[in-house]
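**Q** no sequence on hand, only this structure:
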């Protein structure tokens, strides 16, 4: 079996598992607590509840969710990757169908537990897809596109967008559910930021006596270039070489080990990069 085939099987399994988890999460924690997950899913649930309460109409989650994902899917096909978007479409459709078919089940009525653990489960399912080079759809496409085109961590922007969604839900259905939904969404976002770090950036400052070997090791491991800075030690006033490079968040450990293998005596400082402007190699998404 080829490496490509194995990768595609892993992606499909990740999509299937994530779809089941999301559907179960919606029909247990989200529906029991009357919460709004945010993004396209939250918008779908909000419109479902508006139609049911004010018009007495039950709308299909699968149909609404698919319609709301049309624009994000277009962004995915055009700017991110066709195969990436294809698997995302499988996740969108499967999640919608399972949400409509699976029965609702109450685990607990404690709103705090519902908000926190529901958000953690939701974040885990989304991260599962992202780590398999696909997504659950909706605002994930927008966040990835902004991260790639602007070089920033866009998940906090997605959280800010969701707050506006919750303001509408609060006005129509009461502020208690909307406020608890903020806990849900915050937990989701935090889990994603912890588990999925590809579009975050890390900066490495490497003080070394072997700058050439370190640069070659970094390029071989991460395909990132580096800049060699010449400095002076404050204690012995000797000449120092500092290799400066920026890598993706999920490459930080790989870059650190590569530098240490090239120079075991190197002094390395790794810091989180808040924002990046300029040319930066990003592993392509198929």
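**A** Structure's in. What do you need? Small disclaimer: the values here were computed from a predicted structure and weren't measured. Numbering: from 1, shown residues only.
**Q** hey, let's count contacts and neighbours off CA atoms from now on
**A** Fine.
**Q** the nearest residue to residue 276 once chain neighbours are set aside and residue 134, how far apart?
**A** Spatial nearest neighbour of residue 276, excluding adjacent residues (CA to CA, 6 or more residues apart in numbering): residue 151 at 5.5 Å. With distances defined as CA to CA, to the nearest Å, the gap from residue 151 to residue 134 amounts to 19 Å.
**Q** and what of residue 197?
**A** Between residue 197 and residue 134 the distance, using CA to CA, works out to 14 Å.
**Q** of these two, who's got more company?
**A** Under the criterion of other CA atoms under 10 Å, the comparison of residue 197 against residue 134 puts residue 134 first, with 29 against 19.
**Q** this is the comparison structure:
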């Protein structure tokens, strides 16, 4: 099946998968708790559609659940056009659950401490957004906007989202005062970190690149002692200042590990060859190979 056919067909098995539905419901429940119990009563904003919804709710007194639903509709359409029908259906489901929660659930303000509101409101909504992302949808259309405008503007996703949110917080500063806008920034950055942690998890993958004179010992350690998969590139080393013309063939050993394992492996490699050149790269996602095998075996 081609990529186009996959995006043109709704994968109902994925949409109705129990784990995805549970993550969507729990994620939306946490977002409702954050918005009703922390953010809305104190005029604190998050970024994206959530922030715009709270801003318009406070200024024009429009029902917050209606705003969340209506403002997300154009982005659901963009997601349908650019990402696929399955994503659009899962996003519609998540937005409907969130809107229903905001409509029917009323929570008294949990605390009046502005710093606690900013931190815990951000943690809750960020965790909620992350759970919905893991299920395959979103509850905020700003991410879809970034994907849609990236090719047209030449800016990266993060730059587009940053500009989008800067406008929201500027409006918050004008409407609610600079102090509330600054606390809202804390909410936003806390939410962003919480979302990243939920999506990437404790097992966020990292690439370790190793160039060593003791390459066979390094490979033996990684494969036979740690149970890792490795890839070996053929390269050249040398080209140093003062001896540019001197170069030698070498092997560049690459392995994918979790961030919890990086320090252990770096120390072990230095024990094998204290002159080894090691550099670490963060990677957004990894799949296949024996990534999961190591999680159940060597740790």
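**A** Noted; the coordinates are in hand. Treat the numbers as computed from the prediction; the structure is a model and nothing was measured.
**Q** would you pull the TM-score for this pair?
**A** TM-score of the superposed chains, computed with TM-score structural alignment, normalised by the length of structure 1, equals 0.69; 249 aligned residues with a CA RMSD of 4.5 Å.
**Q** how much space separates the residue nearest to residue 276 of structure 1 from residue 91 of structure 1?
**A** 26 Å.
**Q** those two: who's more crowded?
**A** Neighbours were tallied for residue 151 of structure 1 and for residue 91 using other CA under 10 Å; the higher tally belongs to residue 91 (26 against 21).
**Q** residues contacting that one?
**A** Contact criterion CA atoms under 8 Å, 6 or more residues apart in numbering gives 15, 16, 18, 19, 135, 136, 137 as the residues in contact with residue 91 of structure 1.
**Q** list the contacts of the spatially most central residue of structure 2.
**A** Within structure 2, one residue has its C-alpha closest to the average C-alpha position: by CA atoms, centre = their mean, that is residue 196, at 3.7 Å. With contacts taken as CA under 8 Å, 6+ apart, residue 196 of structure 2 has the following neighbours: residue 130.
**Q** just tell me what residue 98 of structure 1 corresponds to in structure 2.
**A** In structure 2, the residue matched to residue 98 of structure 1 (TM-score structural alignment) is residue 101.
**Q** contacts only, for the closest residue to that match other than its chain neighbours.
**A** Counting by CA to CA, 6+ apart, residue 32 is the residue found nearest to residue 101 of structure 2 once chain neighbours are left out, at 6.2 Å. Applying CA under 8 Å, 6+ apart, one finds that residue 32 of structure 2 lies in contact with 98, 101, 102, 105, 125.
**Q** so residue 32 of structure 2 is in which element?
**A** Counting by DSSP states H and E, the secondary-structure element that holds residue 32 of structure 2 is helix 18-34.
**Q** for the stretch 151-299 of structure 2, which segments count as strands?
**A** Shown for the stretch 151-299 of structure 2, the strands assigned by DSSP state E, counting those that start in this stretch span residues 205-211, 230-240, 243-258, 277-282.
**Q** just name the most buried of these.
**A** Among those, judged by mean count of other CA atoms under 10 Å, the one packed with the most neighbours on average is strand 205-211 (a mean of 21).
**Q** now do that strand: which elements does it pack against?
**A** Packed against strand 205-211 of structure 2 by the contact rule (3 or more CA pairs under 8 Å, 6 or more residues apart in numbering; DSSP states H and E) you find strand 243-258, strand 277-282.
**Q** what's stretch 174-192 of structure 2 aligned against in structure 1?
**A** Counting by TM-score structural alignment, stretch 174-192 of structure 2 pairs with residues 171-189 of structure 1.
**Q** oh, that last question was meant for stretch 29-41 of structure 2, not what I typed.
**A** Structural correspondence for stretch 29-41 of structure 2: residues 20-32 of structure 1, per TM-score structural alignment.
**Q** off-centre distance for stretch 139-154 of structure 1?
**A** Averaging C-alpha coordinates over stretch 139-154 of structure 1 and over its chain gives two centres that are 9 Å apart (CA atoms, centre = their mean, to the nearest Å).
**Q** residues of that stretch that come out buried?
**A** 139-148, 151-154 (16 or more other CA atoms under 10 Å).
**Q** residue 240 of structure 1 matches what in structure 2?
**A** Taking TM-score structural alignment, residue 240 of structure 1 has residue 250 as its aligned residue in structure 2.
**Q** residue 179 of structure 2 and residue 173 touch, don't they?
**A** Yes. In this structure, residue 179 of structure 2 is within contact of residue 173 by CA atoms under 8 Å, at 7.5 Å.
**Q** looking at those two, which is more packed in?
**A** Regarding residue 179 of structure 2 and residue 173, a neighbour count based on other CA under 10 Å identifies residue 173 as having more, with 16 against 11.
**Q** any idea what sits nearest the more buried one, other than its immediate chain neighbours?
**A** If you skip the residues right next to it in sequence, residue 173 of structure 2 has residue 181 as its closest partner in space, 4.9 Å away by CA to CA, 6+ apart.
**Q** what sits against the one you found?
**A** Residue 181 of structure 2 makes contacts with 44, 45, 169, 170, 172, 173, as judged by CA under 8 Å, 6+ apart.
**Q** same check for those, but in structure 1.
**A** Of the contacts of residue 181 of structure 2, the contacts whose aligned counterparts also meet in structure 1 (both residues aligned by TM-score structural alignment, their matches' CA atoms under 8 Å) are 44, 45, 169, 170, 172, 173.
**Q** now do residue 89 of structure 1 against residue 152 of structure 1, distance only.
**A** Counting by CA to CA, the gap between residue 89 of structure 1 and residue 152 of structure 1 amounts to 25 Å.
**Q** report the angle between the helix or strand where the match of residue 98 of structure 1 lies and helix 18-34.
**A** Taking DSSP H and E as the definition, one finds residue 101 of structure 2 inside helix 85-104. Angular relation of helix 85-104 of structure 2 and helix 18-34 on a 0 to 180 degree scale: 40 degrees, by axes from the mean of the first three to the mean of the last three CA atoms, to 10 degrees.
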